[in-house]
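**Q** Mind looking at a prediction? Sequence and model below.
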Amino acid sequence: MKLVGVSGALAGEKTSLAVHDVLIAAKRRDPSITTELIDLREYQVEFSVGQPIALYNDDTMNVVKKIMSADFLVFGTPIYQASISGALKNLLDLLPENAFKYKVTGIIATGWTNKHFLVPEYQLKPVLSYFKGLIPTGNVYIHNNSFNEESDEIINQEVSERIERLAEEMIYLQRGINNR
């Protein structure tokens, strides 16, 4: 199985590192899983204007192909102005309607206030459901205080445990889909 993580942040390290931690946790659970991190900071994904994907630049086409080739995915987003990042929403706008059919789509989000912990639940979850993604129950919200200020690594043990549980649930659900 191939697990692809998407970091929807164009600035900072926290979201990318959190997504990467999910990939590492999944690999620890099942070393046969292949993982790939798509960090949107490293790509020039064009603004979605509703045209066929073949008419977009190479970066845009490559990111969409990587997402479509994944067996399951984890999406990371910072919370800006009580919403998911525009970069992630733009990327999702480029995908076909059944992009995540028979795929588990986990969510991990980072933010400055605990007041935003439901943003992924009310904004990202419906979009992933629209694409026919199966969303785990154990999605993770990480307050910025859970990161080391200098290294941006997660220092909150409870958050690390929730990441481990998310990876475990995603693998369990995807295996169930594959074995149906």
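**A** Nice, I can see it. Numbering: from 1, shown residues only.
**Q** Could you use CA atoms for every contact and neighbour count after this?
**A** Noted.
**Q** any idea how far the nearest residue to Ser129 once chain neighbours are set aside lies from Asp39?
**A** Nearest residue to Ser129 in three dimensions, chain neighbours excluded: Ile135, at 7.3 Å (CA to CA, 6 or more residues apart in numbering). Distance of Ile135 to Asp39, given as CA to CA, to the nearest Å: 21 Å.
**Q** coming back round to it: quick check: the residue nearest to Ser129 vs Leu124, distance?
**A** 10 Å.
**Q** Overlap in contacts, those two.
**A** Ile107 (CA atoms under 8 Å, 6 or more residues apart in numbering).
**Q** Just the buried residues of the helix ranked longest in the chain, please?
**A** Longest helix in the chain, counting residues (DSSP state H): helix 157-178. Neighbour counts over helix 157-178 (16 or more other CA atoms under 10 Å) mark 159-160, 162-171, 173-174 as buried.
**Q** will you turn the residues you listed into CSV that also has distance to Val22?
**A** Formatted as CSV, those follow (distance: CA to CA, whole Å):
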residue, distance to Val22
Val159, 11
Ser160, 9
Arg162, 10
Ile163, 6
Glu164, 7
Arg165, 9
Leu166, 7
Ala167, 6
Glu168, 10
Glu169, 11
Met170, 10
Ile171, 11
Leu173, 15
Gln174, 15
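**Q** what about versus this one:
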Amino acid sequence: MSVLLIAGSPSERSRTAALLSAAGQRLKFRGAQVETLRVRDLPPQALLLADFGNPAVVRATAQVAAADIVVVATPVYKAAYSGVLKVFLDLLPQTALKGKTVLPLATGGSPHHMLALDYALRPVLQSLGAKNILPGIYATDSQVVVNPEGGYHVDEDIADRLDDAVNTLINDHIAPTLSNAGRFSNVHFSQVRCSV
């Protein structure tokens, strides 16, 4: 199971990055192959001018295509997800998330911006063809504390919600594979041979 973490924060160190890291660590612990794509590291000119042929944009698009699961994290600014994430999502093909499960994460200054996940980000993820969009996890500044050394602490409530989301992702992607292991493939009736 391959997971792509998309960091949609324009800042290198942020509460959004810490929340995304907490999700990624939980997924790695459960055996997922996890990669991180920091949109802020893509060339700004390529993003703003929609340069689909830029090598960095091509690589980023290929990372999205290769992932089974996508975790998207963004800070909320003015009741919407970040502009840097918006320009990246606009560069993706219309079916970039087809067949994928997506977990949206967001951070914001107050609980009043919580609905940005459902009313701003979710419709875009759906328009990109996501098969399943899990309930988003929104954390306020007080729920994700970043210390000056770069470490962070995630509030117990947020940690529990991350654990639940990771369990859902694991159960939806690994459990079905395991339940089919060791079974015979289906045989059409015309291929059945019987001797008495």
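**A** Good, I have the coordinates. What you see is a predicted model, and the numbers here were worked out from it, not measured in a lab.
**Q** picking up where we left off before, show residues contacting the longest helix of the first structure.
**A** Applying CA under 8 Å, 6+ apart, the set of residues contacting helix 157-178 of the first structure is 21-23, 25-26, 29, 71-72, 102-106, 136, 138-140, 142, 146, 154.
**Q** Tell me which of those residues fall in strands.
**A** Phe72, Thr105, Gly106, Val140, Ile142 (DSSP state E).
**Q** Give me the neighbour count for Val58 of the second structure.
**A** 14 (other CA atoms under 10 Å).
**Q** quick one, what contacts the equivalent of Ile107 of the first structure over in the second structure?
**A** Aligned by TM-score structural alignment, Ile107 of the first structure pairs with Pro104 of the second structure. For Pro104 of the second structure, the contact set (CA under 8 Å, 6+ apart) comprises Val71, Val72, Ala73, Leu117, Leu121, Arg122, Ile133, Leu134, Pro135, Gly136, Ile137.
**Q** 6 Å instead, please
**A** Taking CA atoms under 6 Å, 6 or more residues apart in numbering as the contact definition, Pro104 of the second structure lies against Val71, Val72, Gly136.
**Q** which of those does the first structure keep?
**A** For these, the contacts that persist in the first structure are Val71, Val72, Gly136, with contact defined as both residues aligned by TM-score structural alignment, their matches' CA atoms under 6 Å.
**Q** who wins for neighbours among the residues you listed?
**A** Sorting those by how many neighbours each has (other CA under 10 Å) puts Gly136 first, at 24 neighbours.
**Q** ok, so what distance separates the counterpart of that one in the first structure from Gln157 of the first structure?
**A** Under the alignment (TM-score structural alignment), Gly136 of the second structure maps onto Asn139 of the first structure. Separation of Asn139 of the first structure from Gln157 of the first structure (CA to CA): 16 Å.
**Q** Ile67 of the first structure pairs with which position in the second structure?
**A** Matched by TM-score structural alignment, Ile67 of the first structure corresponds to Val64 in the second structure.
**Q** Give me the neighbour count for that match.
**A** So Val64 of the second structure, with other CA under 10 Å, has 20 neighbours.
**Q** Spatially nearest residue to Val63 of the first structure (excluding sequence neighbours)?
**A** Nearest one to Val63 of the first structure, counting by CA to CA, 6+ apart, is Ile38 at 7.3 Å.
**Q** how close does the residue sitting nearest the centre point of the second structure get to Ser179 of the second structure?
**A** Closest residue to the average C-alpha location of the second structure: Val71 at 1.1 Å, with CA atoms, centre = their mean. If you measure Val71 of the second structure against Ser179 of the second structure using CA to CA, the figure is 25 Å.
**Q** same thing with Ser110 of the second structure?
**A** Counting by CA to CA - Ser110 of the second structure and Ser179 of the second structure are separated by 43 Å.
**Q** Counting neighbours around each, name which of these two comes out higher.
**A** Ser110 (13 against 9).
**Q** Give me the nearest residue to that one, chain neighbours excluded.
**A** Closest to Ser110 of the second structure by CA to CA, 6+ apart is Thr140, at 5.5 Å.
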